[in-house]
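> With the input below, show me the fold.
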Amino acid sequence: MKNYLDEFSPLAGRGAGSRLILKLEKIAASSPKKLAKAIDMAISDVVSDCDEIPQAAVTKIDAYMSSVGAASLSELRIECSRRLRAILRQSEIKDEFDYYFIKDIIDSGASDPESAVSLRLQELSLRYVESKPG
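Predicted structure coming up:
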């Protein structure tokens, strides 16, 4: 993941992979159970960072990831799309990891904020935040 971020994530900046790995190591040390979810969030961030890159770059990334035996960016995009559809189908954000996944989609500005999907995501996000104490 570090090499992937350092080489291909245009929005993350050089060294982003190293910073991410350090954060994940801290999470693993303090709460191993949260590590899988944190990795899931990191992957979602990478997919989001690569949202607007040209198809030629996606093809290059896919080839690189396949060459090292990892999931391609295209596969990760499909997985994120499935996750989004599942959250919309459930009409509920179940935990903080899904909340940040949705928040990242909203904040990215990748879609029209007035579209039906964006408005639904904003509603689900607000409902989740309002359900939390404090």
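> Please count neighbours and contacts with C-alpha atoms only from this point.
Fine.
> which other helices and strands contact the helix or strand hosting residue 62?
Using DSSP states H and E, residue 62 maps to helix 55-67. In terms of contacts (3 or more Cα pairs under 8 Å, 6 or more residues apart in numbering; DSSP states H and E), helix 55-67 is packed against helix 73-90.
> mind redoing it with 10 Å?
When contacts are defined as 3 or more Cα pairs under 10 Å, 6 or more residues apart in numbering; DSSP states H and E, helix 55-67 packs onto helix 2-8, helix 73-90.
> Could you dump the ones you listed into TSV with distance to residue 39 and mean neighbour count added?
Shown next, in TSV, are the helices and strands packed on helix 55-67 (distance: least, Cα to Cα, whole Å; neighbours: other Cα atoms under 10 Å):
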stretch	distance to residue 39	mean neighbour count
helix 2-8	12	17
helix 73-90	13	14
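> another one to check against the first:
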Amino acid sequence: TSQIPFIFGIKAPRGISGALKLPKFYIKLISLLIHNINWISTAIGISSIIVLYLAKYLNERYKSKIRIILPCELILVIIGTVTSHFTKFHSKYGVSVVGEIKRGLPPLTIPPLNHINQLIVPAITIAAVSLSISISMAKMFS
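You can find the predicted model right below:
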């Protein structure tokens, strides 16, 4: 449900809540699709899904003959990035793109401490659950 607006190149319906949220979302989504569909985004999304399923099928079928599994997802991202860059999908056809990716790592900074009151209880809960899982796994395998 969360990826459907991106495949069709439309904005996701917002502000839907209450009972029957999912049917209301799809009704609003279909009405948006009728008027605002981006056919280039749709073609890219559907062809990418087909390529991924075909690659999964071929990898499973020929994995005994080919010793390595091809990283088809990575290959698809590289091909899509290069194609989008050289054909200018964003400016010509309105296809959403991530934008420029900064090189290197961001500088190290100390996080702001103004949210520590909101984070302390979830952090202790996660630590307690992780500790109990580690202890139970250690007992199970020892």
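> what's the TM between chain one and chain two?
For these two chains in superposition, a TM-score of 0.31 is obtained (TM-score structural alignment, normalised by the length of the first structure); 64 aligned residues with a Cα RMSD of 4.3 Å.
> who wins for proximity to residue 37 of the first structure among the helices and strands packed on helix 55-67 of the first structure?
Closest approach to residue 37 of the first structure among these (Cα to Cα): helix 73-90, 13.2 Å.
> what's the following helix or strand after the closest one?
Sequence order places helix 96-108 as the next helix or strand after helix 73-90 of the first structure, per DSSP H and E.
> Do I have it right that residue 62 of the first structure meets residue 77?
No. Contact criterion Cα atoms under 10 Å: residue 62 of the first structure and residue 77 do not qualify, at 11.1 Å.
> got any residues that touch both of the two?
Residues touching both residue 62 of the first structure and residue 77 (Cα atoms under 10 Å, 6 or more residues apart in numbering): there are none.
> Now distance to residue 100 of the first structure too, for the helices and strands packed on helix 55-67 of the first structure, in CSV please.
Shown next, in CSV, are these (distance: least, Cα to Cα, whole Å):
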stretch, distance to residue 100 of the first structure
helix 2-8, 19
helix 73-90, 12
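> Tell me which of these approaches residue 49 of the first structure most closely.
Using Cα to Cα as the measure, helix 2-8 is the one of those that comes nearest residue 49 of the first structure, at 9.7 Å.
> Run through the neighbouring helices and strands of that closest one.
Applying 3+ Cα pairs under 10 Å, 6+ apart, we find helix 2-8 of the first structure packed against helix 16-30, helix 32-49, helix 55-67.
> helix, strand or coil for residue 28 of the second structure?
Recorded secondary structure, residue 28 of the second structure: helix (DSSP: H, G, I helix; E, B strand; the rest coil).
> how deep is residue 93 of the second structure tucked in, by neighbour count?
13 (other Cα atoms under 10 Å).
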